[in-house]
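In: sequence? don't have it. structure:
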């Protein structure tokens, strides 16, 4: 009787795949090397089932490339390694790597970016000829990859964006939006949402939490900040607090005509 085999999927999440590619890069940069040498850089003594599975996963994310026995670190991997966590360049490269595995792209398309329970994902994978253990492993890698994207995407500094120049015709006010990942929540994928604001220069932050869409808009006009928020959980409140703290330096310590509040 033939042994049951599951469709191909990355055996590890994107975070570990980046760590493995970094180990190869630190030893051989982007030089073409045999797969056995790449496996040795990753800490494996030989090419076996475990090391071949890891090599295959790193290839599926596009972090290694090559044909036959030769492989090298890809430009995509270098872009991730070279840029600091949370930077726009790194986040963009992470998103590309996360969508490279065919299975992950398929799950994103079928379940709106992975917005589904593990049970729903597992049921679908079983209908696609995955054996149960492989389905569980694929879901684990998929979730770990999503969590990495959420963590890195939430690293944007709103103060940097708020202070950056905005081009607009003379005499016109502008609006702009920033995408921020949701807080890291179990089995809740990132669903960025753009919410525009008109009539002033503003930064709008939106994310999906467990109970609904949390949104805050911080408008910058002349010498004041105007805040509007719709929050569903403590994580949403903390998001607003963090961003207000980052933008506090944009205002004077005290307005010239401010009156001291009488002590109770």
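Out: Great, that's in hand. Everything numeric in this text was worked out from a predicted model, so none of it was measured.
In: make it CA atoms for all contacts and neighbour counts henceforth
Out: Fine.
In: what helix or strand is the closest residue to residue 47 other than its chain neighbours on?
Out: In space, and not counting its chain neighbours, residue 47 is closest to residue 36: 6.0 Å by CA to CA, 6 or more residues apart in numbering. Taking DSSP states H and E as the criterion, residue 36 maps to helix 35-41.
In: report the buried residues of that helix.
Out: By 16 or more other CA atoms under 10 Å, the buried positions in helix 35-41 come out as 35, 36, 37, 38, 39, 41.
In: counting contacts, what elements does it pack onto?
Out: Here helix 35-41 touches helix 14-28, helix 49-60, strand 70-73, going by 3 or more CA pairs under 8 Å, 6 or more residues apart in numbering; DSSP states H and E.
In: then this one, side by side with the first:
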């Protein structure tokens, strides 16, 4: 009697590029570019250690070129640092994002197979019939592909203003939100909140920190979970490293 053959889909990134950036940011915030055990990489991302799920996430991040290494150790790549540390409109950051998306061969195959707009059904059929994907895996890949393409296609082209940095005079000042006064401190760790944060849109809140150079505005969901608060703390740690460096604080 022949042994049963286990059907598996080809290797593919189980998360999108935006998700991969979020995950690698946690590793970078905790250990910068140090070479660390793969199990510690998983722990920095919130997992209890190496298992099927954490290994899949690590593999996906590596496919985008944001992590490298092997069984014994892994580290954050220069490509990831360009994405995490450079200004949002920096041409080198924009190119790094495009490079990361282009590192996934399956995404390139889909782009070559279908020129222009294509339905999820057509991609699904191609993955299952031509690339031997299982239906569930095809659905996951399509979701990751779509989210990655949405990010890259939303990037400004050379010479265009970044959507994160509108041209001067194109946005009216917001006078509706209360201002939170802040003590100007090298690490911004001491912020005095005057009134509560303003409700901003359905289910959103806005915090405005008034610094001598201008306002720092944070918009966030009103019902953050404990896990999301922890994630936000990690992202802000990366931001503060960048802000301190740009301000010349060592």
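Out: Looks like it came in fine. Note that the structure is predicted; figures quoted are calculated from it, not measured.
In: quick one: TM-score?
Out: Once superposed, chain against chain, the TM-score is 0.61 (TM-score structural alignment, normalised by the length of structure 2); 164 aligned residues with a CA RMSD of 2.4 Å.
In: ok, back up a step: matching residues in structure 2 for the helix holding residue 36 of structure 1?
Out: Using TM-score structural alignment, helix 35-41 of structure 1 lines up with residues 38-44 of structure 2.
In: would you list the helices and strands packed on helix 35-41 of structure 1 in a markdown table and tack on mean neighbour count and distance to residue 204 of structure 1?
Out: Compiled in a markdown table, these are given as follows (neighbours: other CA atoms under 10 Å; distance: least, CA to CA, whole Å):
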| stretch | mean neighbour count | distance to residue 204 of structure 1 |
| --- | --- | --- |
| helix 14-28 | 19 | 29 |
| helix 49-60 | 20 | 35 |
| strand 70-73 | 21 | 37 |
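In: who wins for proximity to residue 151 of structure 1 among these?
Out: helix 14-28 (10.9 Å; CA to CA).
In: in structure 1, which residue is closest to the centre?
Out: Centroid-nearest residue in structure 1: residue 149, 1.7 Å away (criterion: CA atoms, centre = their mean).
In: what do we get in structure 2 for that residue?
Out: Using TM-score structural alignment, the equivalent of residue 149 of structure 1 in structure 2 is residue 152.
In: how far apart are whatever helix or strand its match lives in and its match in structure 1?
Out: Assigned by DSSP H and E, residue 152 of structure 2 belongs to helix 135-153. Its matched residues in structure 1 lie on average 0.6 Å from helix 135-153 of structure 2 after superposition (mean CA distance after the TM-score superposition for structure 1).
In: contacts for that helix?
Out: Helix 135-153 of structure 2 is contacted by residues 9, 12-18, 97-98, 101, 107, 120, 123-124, 127-128 when judged by CA atoms under 8 Å, 6 or more residues apart in numbering.
In: could you rerun that using 6 Å?
Out: Counting by CA atoms under 6 Å, 6 or more residues apart in numbering, helix 135-153 of structure 2 makes contact with 15, 16, 17, 124, all of which sit outside it.
In: scan these and report the most crowded one.
Out: The member of the contacts of helix 135-153 of structure 2 that has the most neighbours, counting by other CA atoms under 10 Å, is residue 17 with 28 neighbours.
In: to which residue of structure 1 is that one aligned?
Out: Alignment note: residue 17 of structure 2 maps to residue 14 in structure 1; criterion TM-score structural alignment.
In: residues touching that match, list them.
Out: Neighbour list for residue 14 of structure 1: residue 145 [criterion: CA under 6 Å, 6+ apart].
In: if we go to 10 Å?
Out: Counting by CA atoms under 10 Å, 6 or more residues apart in numbering, residue 14 of structure 1 touches 20, 57-58, 60-61, 63, 94, 97-98, 141-149.
In: residue 69 of structure 2 too?
Out: By CA under 10 Å, 6+ apart, the residues touching residue 69 of structure 2 are 35, 36, 37, 38, 62, 75, 76, 77.
In: what residue in structure 1 is paired with it?
Out: Applying TM-score structural alignment, one finds that residue 69 of structure 2 aligns to residue 66 in structure 1.
In: follow-up on the earlier one: the contacts of helix 135-153 of structure 2 into CSV, with extra columns for distance to residue 5 of structure 2?
Out: Converted to CSV, those look like this (distance: CA to CA, whole Å):
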residue, distance to residue 5 of structure 2
15, 27
16, 30
17, 32
124, 23
